[in-house]
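Chemist: Sequence plus predicted model, see below.
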Amino acid sequence: MNAARTQKGRAAPRVPRPGAVLAALAAAQFTVMLATSIVNVALPQIRAGAGLSDGGTTWVVNAYGLAFGALLLAGGRVADLLGRRRVLIAGLALFAVASLAAGLAASPGVLIAARAFQGFGAAAIAPASLALAMALFPSGSGRGRALGVWGAVSGAGGAGGVLLGGALTQAWGWPWIFHSVAVGAALVLAGVVALVPRTAAGQRAGRFDLLGTVTVTLALTCLVWGLTTARGTGWADARVLGALGAAAALLTAFAVFERRRPDALIPPRLFTTGRVAAGNVLMALLGSVWIALFFFLPLYQQQVLGSGPLATGAGQLPLAAAHVLGASLAPRVSRRIGATAAVTAALLTEAAGLLWLSRISTDGSYAADVLGPSVLVGLGLSVAFVQLTALAVDGVPPQDAGLAGGLVNTTRQVGGAIGLAALTTLAGSVTAHAAGDRLPLEALTAGYRTAFAVSSAVLAATAVLALLLNRRAGARATAPAPRRASGPEASRLSRLRLNR
């Protein structure tokens, strides 16, 4: 019988090329990152058009980040158990519908609720798409190239969101930033259905850890809510302290529960190589600076340099181009100088760019104060992101790939929430202290300079930590396995164990 025919005589379906499948999965990741940043430039217009208060405007951003960060672990585990392709398709469908609802929202409550449902969809998309990509390229240079693509679209989505948000807001109004995301998500959904094969399913062994999932989701919800609320009310607010205390108690309870459960949400086998923990710690620190960068840089361009929404978005293009270039070169750099050296050099490069940004002034310009640092930051950020993502999924058992993807996205999101809350509080304090003897714009710029300087110091410390953690993880991974006894010695040891 012809091999191109099935048993029923029909032509066998054509299997798409891995490159086409990877493109569809990367487009899903791009959509998630785009929705994270696309509203930043348009917030003043959204506030006026939707009738939002100051607090409501903040929650247009926070509702998405809160739902996304809190549900990533659950989304990753559900993808492992129910099938990654199925969960990815469901997440994209929910994401598209929620985006359309946000653009059509006639009241603040509907808009904020739609943003939360966007976050729910994103929490399914991000870990499922990453797990499918890692299954497509299990090891070797192919995985390096896949992670390079992943890093490129992640950075391009973040920077491209600022550009697209400014252009659409200025041309057609703020609802179109959500309509465009809805259309994009629908196109990506069609691409995933057409290109990702049905055989790309998750491992269905094991049961869903409902208790652990509910506990850690509530803990992350309290943590992210407390951190985002602290940006506006301060760290001493009773609600902030209560939320952070509840998060600490729930995380402690989660750790106790997980030690006794055979099907734990975060099983110990996930950390057997020693690299997963190191990758997630470093990714959290990188995220604390990454998200804050895309918050402060557009503010400086608009509030101090006086750029409009479109010009501010266009100003992100060099950073995005540097990010794409760095991500494409990351696998080659890693092979040439080693993964540890690549991570360290990337973090130091980004730290240098942020240190350069800490010299911004009120009478500066985009060309003198923003362009050069943006290129350095984009190059360093992209290489670090690619290498740390690879580290966080290295050696993970296939049945836990979705969970590993959810975990590394969670640490980046939670790290970003912590960093943004801390840096905005610090910048606000510096601005308030400087307001007494400086002009308003000078005081504002002083706060931004402080945020960039502290971000640079955090990344320099992260580079040192990367050396220590990678060295320890490498030593653990290459340590010789304990010698197993055999023959008479094995019999003697067996008798000793039985007699204890």
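Modeler: That came through fine.
Chemist: Could you use CA atoms for every contact and neighbour count after this?
Modeler: Will do.
Chemist: So the residue nearest to Arg47 when sequence neighbours are not counted: helix, strand or coil?
Modeler: Nearest residue to Arg47 in three dimensions, chain neighbours excluded: Thr57, at 5.9 Å (Cα to Cα, 6 or more residues apart in numbering). Following DSSP: H, G, I helix; E, B strand; the rest coil, we place Thr57 in the helix state.
Chemist: hold the first one in mind and look at this next one:
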Amino acid sequence: MSERTLNTAPTATAPRPVLPPAAVEAGSRRDVAPPGPEPRARPGLALAVILSAQLMLMIDATVMNVAVPRIEAGLHFSSASIAWVMDAYTLAFGGLLLLGGRLGDLFGRRRLFILGIVVFTLASLAGGLATGSAWLLTARVAQGVGAAMAGPSALALLNSTFTDPRARMRALALFSGVSSAGFGVGLVLGGVLTDAGSWRWVMFINIPFGVLAAALAGRVLRQPARHETSLDVLGALTATFGVGTLVYGLIHAASSGWGNTVTIAPIAAGVVLLTAFVYSQTRATHPLLPLHLFKDRNRAAAYANYMLGPAAGFGSFFFLSQYLQEDLHYSPLRTGFAFLPMSAIIFTASRLTPRLLPRFGPKPMALTGCVLLLIGLLGFAQVGEHTSYATGLLWPMIVMAVGMGLAFSPLTVVIMSSVRPQDAAAAGGTMQTLQQTGVSLGLAVLVTVSGSAARAHPATAISSGTHAAMLAAAVAAAASILVGLTFRKPKEVNEG
């Protein structure tokens, strides 16, 4: 049905039902505006709520890093299984993001955003009260579920709040900057809270922010049109369990080696399930992952680097925080502040995106950022026993931070600025899925590489494991440089 027929009564020769004025065709789906009065448009306050929630979700991907030694001792984790404190969250977050985007289409993005924040906040309370490892990991999974509900809806709400292209680009750049800075802020905040009180406060700190965001969201966020669609249950199951089993096998390899059925079988199962997921998306009427999003070359390259970059950069934080505490004997507070320059530089560099991207385009920025990321990681790979922070760690942190700010922030704009409104949730969910999957898989691979090096050099296990992990991360950074070479020229971006 065309838009001209929406308010036209049916005729005798061509009987057809009259759709309400709020219904608009959107491809094979119908967009239905929500009933009832909408909040008064307050884009500044709406942006503040969305960015605050996104910052909270991103902080939790790294806030536990500095607290790892105390969690490991207090809840009796093994040195290999402690990685699940991070991966339990990122796996649930990344594995369910696409499903979260689809649920937002079905039930309303504002409603799912609020529900996700509530689930995340309650899970944070439960995690802070944990008395055992299983309890904490269950709470971390629940946090990931809440984040997967809120995350894609946050991007879709931002896209519908800012309709002017320039205002949307500025909002998306802020969103990306907050997302990138959240990883660094999590490291600093984790150190401050762990040292001042207990590791439990890295969970409790989410509660006041979650309550405030959930309370304000219904008052300031306008509900976008709801899409009539269907759930892709097979896609959700194969994607979530595919990544989960793959990561399980990789982390198990860190403690038991590769000549083990419990290592090989999950990895093989993960590959099969992920292959089945991609195939299912070609057959589904309403796929969780619309493959047409990858037809645009710039968007496909941005998606690839949104996975490779976090695998290289954010996976390394886990090892740096342990190296600082266990080899250099830093306190959690000093460790957190050691990451402060990195956090500040990532945010500052990402804030330059709205000015730099229209002038230079994504290719120079992505290449420059990825090269700097590689240099920083190679600098970290030179660590040894008792390497000085000022001479051996600070300069790689600065170089890596500038690289991450330049390389990742433009990607959100490239991905989201050209998608159709009805694809906004899927595009945002795919982007965040690849980011969180990159963090999960990257950390699993780095744990495996680090564990092998530590077993080979038990006398210098921490420094040897960190050295090996940083070299492995550098390989992912080098791959992101190759992907960056495929971006089109600025003129082609404007035309696309």
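Modeler: Looks like it came in fine. Keep in mind the model is a prediction, meaning the values are calculated, not measured.
Chemist: quick one on the thing from earlier: surely the residue nearest to Arg47 of structure 1 touches Gln45?
Modeler: No: under the criterion of Cα atoms under 8 Å, Thr57 of structure 1 is not in contact with Gln45, lying 10.1 Å apart.
Chemist: Now do the helices in the stretch 401-500 of structure 1.
Modeler: With DSSP state H, counting those that start in this stretch, the ranges of helices along the stretch 401-500 of structure 1 come out as 401-434, 440-478, 488-499.
Chemist: wait, which of those is closest to Leu297 of structure 1?
Modeler: helix 440-478 (8.4 Å; Cα to Cα).
Chemist: Which neighbouring elements make contact with the closest one?
Modeler: Helices and strands touching helix 440-478 of structure 1, by 3 or more Cα pairs under 8 Å, 6 or more residues apart in numbering; DSSP states H and E, are helix 275-299, helix 339-357, helix 401-434.
Chemist: right, so of those helices, which gets closest to Val193 of structure 1?
Modeler: Among those, the nearest to Val193 of structure 1 by Cα to Cα is helix 401-434 (18.8 Å).
Chemist: quick one, the closest one and helix 440-478 angle?
Modeler: Calculated by axes from the mean of the first three to the mean of the last three Cα atoms, to 10 degrees, helix 401-434 of structure 1 forms an angle of 150 degrees with helix 440-478.
Chemist: Wasn't Asp31 of structure 2 part of a strand?
Modeler: Yes: per three-state DSSP, Asp31 of structure 2 lies within a strand segment.
Chemist: list the contacts for it?
Modeler: Asp31 of structure 2 makes contacts with Ala22, Ala23, Val24, Glu25, Ala225, Arg226, His227, Glu228, as judged by Cα atoms under 8 Å, 6 or more residues apart in numbering.
Chemist: any chance of those residues in CSV, plus distance to Gln382 of structure 2 and neighbour count?
Modeler: Formatted as CSV, the contacts of Asp31 of structure 2 follow (distance: Cα to Cα, whole Å; neighbours: other Cα atoms under 10 Å):
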residue, distance to Gln382 of structure 2, neighbour count
Ala22, 61, 14
Ala23, 60, 18
Val24, 59, 19
Glu25, 58, 15
Ala225, 53, 20
Arg226, 52, 21
His227, 52, 24
Glu228, 54, 14
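Chemist: which of Thr57 and Gln45 of structure 1 has more neighbours?
Modeler: Thr57 (19 against 16; other Cα atoms under 10 Å).
Chemist: per the alignment, Ile125 of structure 1 corresponds to what in structure 2?
Modeler: Aligned counterpart of Ile125 of structure 1 in structure 2: Ala150 (TM-score structural alignment).
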